[in-house]
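Peer 1: Sequence plus the predicted model coming up.
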Amino acid sequence: MNIRFIVQYDGTRYEGWQRQVRTKETIQGKLEQAIAQVTGETVQIQGAGRTDAGVHSRGQTANVRLKKKVDILQFEDRVNRALPSDIAILDSRKVPDNFHSRFGARSKLYVYRIRTGSHKDVFHRRFIWQYGEKLDIKAMTKAAMLMEGTHDFRGFTSNKKMKTGTERTVYSITMEESDDLLTLSFTGDGFLTNMVRIMTGTLVEVGEGKRSIQSVENVFITGIRADAGFTAPPEGLTLEKVMY
């Protein structure tokens, strides 16, 4: 039985999505532990993407294959009771055996939130970057247009040992500022390790006037990580949705 579900989590205290040997504090690890507790089976969760340490999710998609059939509603309820309060699953449903959360994904939407006002947002501090200064949004928008399309993004990833290709397609990058909150939305067919955070850091440098708009093109030409901007903090980033 193959079950697909949405995973929401506050990633603040976790070492990212992917299960690791050195720590038990991962989203995948907590999910597998909870599902094993509920079903009595040793399971392996497949996720649509591997979010970094400290990154959040509203719409991560995952699936798990069970040997025995279960009642979907009871499964979701019991798993949620077994999970920590900062992780939850929803919209659980039975899917065909060949469904795979990662390989079946067509596109993903990531959102990065930046507080540009001078006053800190205490109650949302875990989910925004408290930057605290105004940025040149027009310049950032022009630079973002250069990032859209199909490119080799090896200069925008921190992973120097990519086992697969580094070409990706970014369908759109949009920006919206409201009440001193700048929201950057990135939609693409897939994203490399730290890619959205490095793109965000690069755009912020443009907004600060520390980097020219044209310098973005140079990163694609050289493919050198040092030619791109800094890696923006993880707390501002959320995986909003995975499209199939």
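Peer 2: Arrived safely, thanks for sending.
Peer 1: only C-alpha atoms for contact and neighbour calcs from this point on.
Peer 2: Will do.
Peer 1: Show me which positions of stretch 200-213 end up buried.
Peer 2: 200-208, 211-213 (16 or more other C-alpha atoms under 10 Å).
Peer 1: Below is an additional structure, to be compared with the one above:
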Amino acid sequence: MNNYKLIIQYDGGRYKGWQRLGNDENTIQGKIENVLSEMVGKKIEIIGCSRTDAGVHALAQIANFKIDENLTESEIKNYLNRYLPQDISITQVMSVPERFHARYNSKAKTYVYKIWNEEHTNPFMRKYSMHIEQKLNMERMKKACQYFIGEHDFTAFSNAKSKKKSMVREIYSIDIVENGGFIQIRVRGNGFLYNMVRKIVGTLIEVGSGERDAEDIPRILDSKDRSQVSCLAEAGGLHLEKIDF
């Protein structure tokens, strides 16, 4: 059995997320599986590292799949890129040991959220960033970031659809950079719950606009009450940037 690792980029704007949904093919996983299945003439299932939400993009999603056929990396890459939609691209294919598992072997994931923080819109980035007209206070937002660092129960910052046995995750770092009208919020952790990054960003936006105090965050975390988090940042601003193994 041959095991192959894929590095994938995609514009998630028109898809229902990464994960295949029953017979609905309008997912990233579904599109790739269909092409792979055509390539080898039988049903192929792929394992993705991160189940990005509907509308979320990826710069370097990782997945793997196993087949009996001994195909070259170039053959697989060329076939996939020939038949996949143009908003999904396979940037690299690698033959890996049979024990490699895209989800279980990952050690850390990094997401970056992009905010366009000017009065006017940005027509070239409207699909890939959230537009906020009001100037956000960077110092307040950076202070708020510190309360998320470390290991916490993130139930309050998850969606009710999250079915994980444990809601505890560890955030390694949150960095905020402002440049040329853009604010980039980079979040790195050992894993994320459904909607977790977008709710963290939404809370940081509220802090930056003066609607919420940074000191509220420990109380919200302790409450484990989803109703305490009201702002969900738009999906289009979120990008899966990097996965560490």
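Peer 2: Arrived safely, thanks for sending. Please read these numbers as outputs of a predicted model, since none were measured by experiment.
Peer 1: hmm, back to that, farthest pair in the buried residues of stretch 200-213 of structure 1?
Peer 2: Greatest spatial distance in the buried residues of stretch 200-213 of structure 1: Thr200 and Ser212, 14.5 Å, computed using C-alpha to C-alpha.
Peer 1: which residues sit in contact with the residue lying closest to Gly236 of structure 1 once chain neighbours are set aside?
Peer 2: Distances taken as C-alpha to C-alpha, 6 or more residues apart in numbering put Ile128 closest to Gly236 of structure 1, at 4.0 Å, once the chain neighbours are dropped. When contacts are counted by C-alpha atoms under 8 Å, 6 or more residues apart in numbering, Ile128 of structure 1 touches 112-115, 235-237.
Peer 1: need the contact list for the residue nearest to the spatial centre of structure 1.
Peer 2: With distances taken as C-alpha atoms, centre = their mean, structure 1 has Leu239 as the residue nearest its mean C-alpha position (3.9 Å). When contacts are counted by C-alpha under 8 Å, 6+ apart, Leu239 of structure 1 is found next to 51, 55-60, 108-111.
Peer 1: Compare these and tell me which is most surrounded.
Peer 2: His56 (29 neighbours; other C-alpha atoms under 10 Å).
Peer 1: What's the match for that residue in structure 2?
Peer 2: Matched to structure 2 by TM-score structural alignment, His56 of structure 1 sits across from His57.
Peer 1: one step back: where in structure 2 does the helix or strand harbouring the residue nearest to the centre of structure 1 fall?
Peer 2: Using DSSP states H and E, the element containing Leu239 of structure 1 is strand 237-243. Counting by TM-score structural alignment, strand 237-243 of structure 1 pairs with residues 238-244 of structure 2.
Peer 1: mean shift of that stretch relative to structure 1?
Peer 2: Superposed on structure 1, stretch 238-244 of structure 2 shows a mean distance to its aligned partners of 0.3 Å (mean C-alpha distance after the TM-score superposition for structure 1).
Peer 1: if we can go back for a sec, isn't the match of His56 of structure 1 right up against His239?
Peer 2: Yes. Counting by C-alpha atoms under 8 Å, His239 is a contact partner of His57 of structure 2 at 4.7 Å.
Peer 1: what's near enough to touch Val204 of structure 1?
Peer 2: With C-alpha under 8 Å, 6+ apart, Val204 of structure 1 has these contacts: 135, 140.
Peer 1: same thing but 10 Å
Peer 2: Each residue near Val204 of structure 1 by C-alpha atoms under 10 Å, 6 or more residues apart in numbering is listed here: 114, 131, 135-137, 139-140, 198, 210-211, 229-230, 232.
Peer 1: A helix includes it, no?
Peer 2: Yes. Val204 of structure 1: assigned to a helix according to DSSP: H, G, I helix; E, B strand; the rest coil.
Peer 1: So for stretch 101-110 of structure 1, first residue to last residue, what's the gap.
Peer 2: 17 Å (C-alpha to C-alpha, to the nearest Å).
Peer 1: now stretch 158-173 of structure 2
Peer 2: End-to-end for stretch 158-173 of structure 2, by C-alpha to C-alpha: 18 Å.
Peer 1: contacting residues around that stretch?
Peer 2: 108-110, 145-146, 148-157, 186-200, 224-226, 229, 232.
Peer 1: from those residues, which would you call buried?
Peer 2: 108-110, 145, 148-149, 152-157, 186-200, 224, 226, 229, 232.
Peer 1: In helices only, show me these.
Peer 2: 145, 196-200 (DSSP state H).
Peer 1: which residue sits closest to Glu118 of structure 2, ignoring its sequence neighbours?
Peer 2: The nearest residue in space to Glu118 of structure 2 (C-alpha to C-alpha, 6+ apart) is Glu133, at 5.2 Å.
Peer 1: Quick one: residues contacting the spatially closest residue to Gln9 of structure 2 that is not a sequence neighbour.
Peer 2: Spatially, and ignoring its direct neighbours in sequence, Gln9 of structure 2 is nearest to Leu59 (4.7 Å; C-alpha to C-alpha, 6+ apart). Leu59 of structure 2 is in contact with 7-11, 89, 91, 111-112, 239-242, counting by C-alpha under 10 Å, 6+ apart.
Peer 1: max-length strand in structure 1?
Peer 2: The longest strand of structure 1 (DSSP state E) is strand 167-178.
Peer 1: Quick check: that strand compared with structure 2, mean distance?
Peer 2: Looks like 0.4 Å for strand 167-178 of structure 1 (mean C-alpha distance after the TM-score superposition for structure 1).
Peer 1: count of neighbours near Glu176 of structure 1?
Peer 2: Residues near Glu176 of structure 1, counting by other C-alpha under 10 Å: 11.
Peer 1: circling back: so which bits of the strand holding Leu239 of structure 1 are buried?
Peer 2: So for strand 237-243 of structure 1, counting by 16+ other C-alpha under 10 Å, buried means 237-242.
Peer 1: Which residue ranges of structure 1 form strands?
Peer 2: Under DSSP E, structure 1 gives strands at 2-9, 46-47, 56-65, 87-95, 107-115, 129-130, 149-152, 167-178, 181-188, 237-243.
Peer 1: whereabouts in structure 2 does the fifth one align?
Peer 2: Aligned by TM-score structural alignment, strand 107-115 of structure 1 falls on residues 108-116 of structure 2.
Peer 1: Do I have it right that Val43 of structure 1 meets Asn2?
Peer 2: No. Between Val43 of structure 1 and Asn2 there is no contact under C-alpha atoms under 10 Å: 11.4 Å.
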